[in-house]
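[1] this is the structure alone, sequence omitted:
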């Protein structure tokens, strides 16, 4: 299938690579064109604007926020602006608000395109190891058409029904992501202050019923203080804002999430904007009077890395 792809950040590139490696004919656009160059080496063509992808049957988008999605769909040289054909299906894998998703769905419907919300769970390492999870909502016939492509990108694909229900699922997922990471930071610092090396307590945790794919692939960051970004505090802060907004709308009290949101926001306020959100560990250690140092231990991230 001739596929368009918009957005080649860390996640977008890893996801598009899986389609290219499966033999898909890809044409790619990114605002900073140089970031799309690695996909050229995998046989992808580069587009000069989103408008150049209008004739593709299916176009994927993987973007940083609501404004970016609005711009590529309905902005100047957008996918849905101007005259001529538009894609049959637009598949948006970004994490955006339900309101922006609904507006994108309406804009696509006005031009005769189906819109699928397909937010994802995982980082680039999870993508490349085939462990990405995808939640999808939208018209069932459009989902059935692109399901084989989604299966090439992700290790699991879950259809949530019509509309934008997948957005709420993804936002809820990211709230838990932040809460789990803060909790992991707290117990790790507690154990370290009591004289237990981080790699030891995390090895025990990962081997227990509480261990998970997530705790394993955060272990190298916690043990060796490698905060190379997979997901930054500003992006997590955005998702906490979205989640708490949904909680207010649905009248759901979320006291633990609210507290974690304040801690995530304090990371951003302190200038931690280009690191991985696992830097919550460093913030927790500072609050406990613990001076962290890399343990330089070889630990398994569970992804074969």
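    Sure, I can see it. Not measured: the values here are computed from a predicted model. Residues are numbered from 1 along each chain as shown.
[2] going forward, measure contacts between C-alpha atoms and count neighbours the same way
    OK.
[3] residue 16 contacts residue 7, correct?
    No - the pair residue 16 / residue 7 is not scored as a contact, 9.2 Å apart, by C-alpha atoms under 8 Å.
[4] tell me which helix or strand residue 172 sits in.
    helix 165-193 (DSSP states H and E).
[5] how far does that helix sit from the chain's center?
    15 Å (C-alpha atoms, centre = their mean, to the nearest Å).
[6] what comes up buried for that helix?
    Buried residues in helix 165-193, counted by 16 or more other C-alpha atoms under 10 Å: 165-172, 174-179, 181-182, 184-190, 192-193.
[7] comparison target, given below:
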């Protein structure tokens, strides 16, 4: 789809923590990008990289490819088919709409239908990562929709991160992302449990996690979360309310597909308990604090330098 003699005109909707960094990657790769964000000042710093900031999603309707990355299902409907949405111009519509939000398959179906009605191809392309993962060049993307359309825009998607996987037709990428985030929560709760067990038995969190990360059980994720667990720095990358939303979506899918998920169900309750305890704005790694409280110990920062394994690319 890319033509060096006639470069693509790209639109980007949503410049939160993730969207801002991804739009910046496209700009740094030399693409022409116009951006919209509900709170305009959050998008304006992208002007320094060459972006044009617009006032409404409909202002991006004449773009070749429009990406969207918003917080929830209702937000996606608002920026696509709501007042002044990108699909509401009576004359023009984007050739391709690529949505990277984490939303329900039901909403994705509705937006796909609206796009098709306007002659716009639609790809669901949710991502795995956070701003630091993006900076390290390790973002991963699952994509579903028409294979031919995916192949046309694949090079654009590869500009965003390390790995792009086509997973099938229609909305299946949504299920892939929801399953991923449910696993994220279950793994984090399990990591909190064994870390508190080790500490209550007399092992420092730093020592335990160093051992774990160097073993076959260690992973990119356990290493990445280790600084937060050791030093109790809960600067948010992903919050408990957002995690609860994804558990709700995952358990809803499990019910509809008749798949029992006892571990996920139990973890969803622990995430809800963390929210009830007031951990709503900090990182979801605060599950560790609740595990410590339930075990009868008060965790303290250990002030140890811990490598998170995410050096910038």
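    Everything's here; your move. What you see is a predicted model, and the numbers here were worked out from it, not measured in a lab.
[8] please state their TM-score.
    The TM-score (TM-score structural alignment, normalised by the length of the first structure) is 0.99; 305 aligned residues with a C-alpha RMSD of 0.8 Å.
[9] tell me, the helix holding residue 172 of the first structure lands on which residues of the second structure?
    Using TM-score structural alignment, helix 165-193 of the first structure lines up with residues 172-200 of the second structure.
[10] please tell me which residues of the second structure the helix or strand where residue 220 of the first structure lies aligns onto.
    Using DSSP H and E, residue 220 of the first structure sits in helix 213-224. Matched against the second structure by TM-score structural alignment, helix 213-224 of the first structure falls on residues 220-231.
[11] quick check: the matching stretch compared with the first structure, mean distance?
    With mean C-alpha distance after the TM-score superposition for the first structure, stretch 220-231 of the second structure departs from the first structure by a mean of 0.7 Å once superposed.
[12] give me the contacts around the helix holding residue 220 of the first structure.
    198-199, 202, 206, 226-227, 278, 281, 293-303 (C-alpha atoms under 8 Å, 6 or more residues apart in numbering).
[13] ok, 7 Å please
    Here helix 213-224 of the first structure makes contact (C-alpha atoms under 7 Å, 6 or more residues apart in numbering) with 198-199, 202, 206, 227, 278, 281, 294-297, 299-302.
[14] which ones among those map onto helices?
    198-199, 202, 206, 281 (DSSP state H).
[15] so can I have CSV of those residues showing distance to residue 241 of the first structure and neighbour count?
    CSV is the format used below for these (distance: C-alpha to C-alpha, whole Å; neighbours: other C-alpha atoms under 10 Å):
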residue, distance to residue 241 of the first structure, neighbour count
198, 31, 23
199, 33, 21
202, 30, 24
206, 30, 20
281, 21, 23
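[16] most widely separated two among those residues?
    206 and 281 (17.1 Å; C-alpha to C-alpha).
[17] can you pull out the strands in the second structure?
    Counting by DSSP state E, the second structure has strands at residues 9-13, 32-36, 52-53, 65-68, 96-99, 121-124, 127-128, 140-144, 163-168.
[18] over which residues of the first structure does the fourth one lie when aligned?
    In other words, strand 65-68 of the second structure. Using TM-score structural alignment, strand 65-68 of the second structure pairs with 58-61 in the first structure.
[19] give me the mean distance between the matching stretch and the second structure.
    So stretch 58-61 of the first structure averages 0.3 Å relative to the second structure (mean C-alpha distance after the TM-score superposition for the first structure).
[20] distance of residue 286 of the second structure relative to residue 240 of the second structure?
    According to C-alpha to C-alpha, to the nearest Å, residue 286 of the second structure stands 8 Å off from residue 240 of the second structure.
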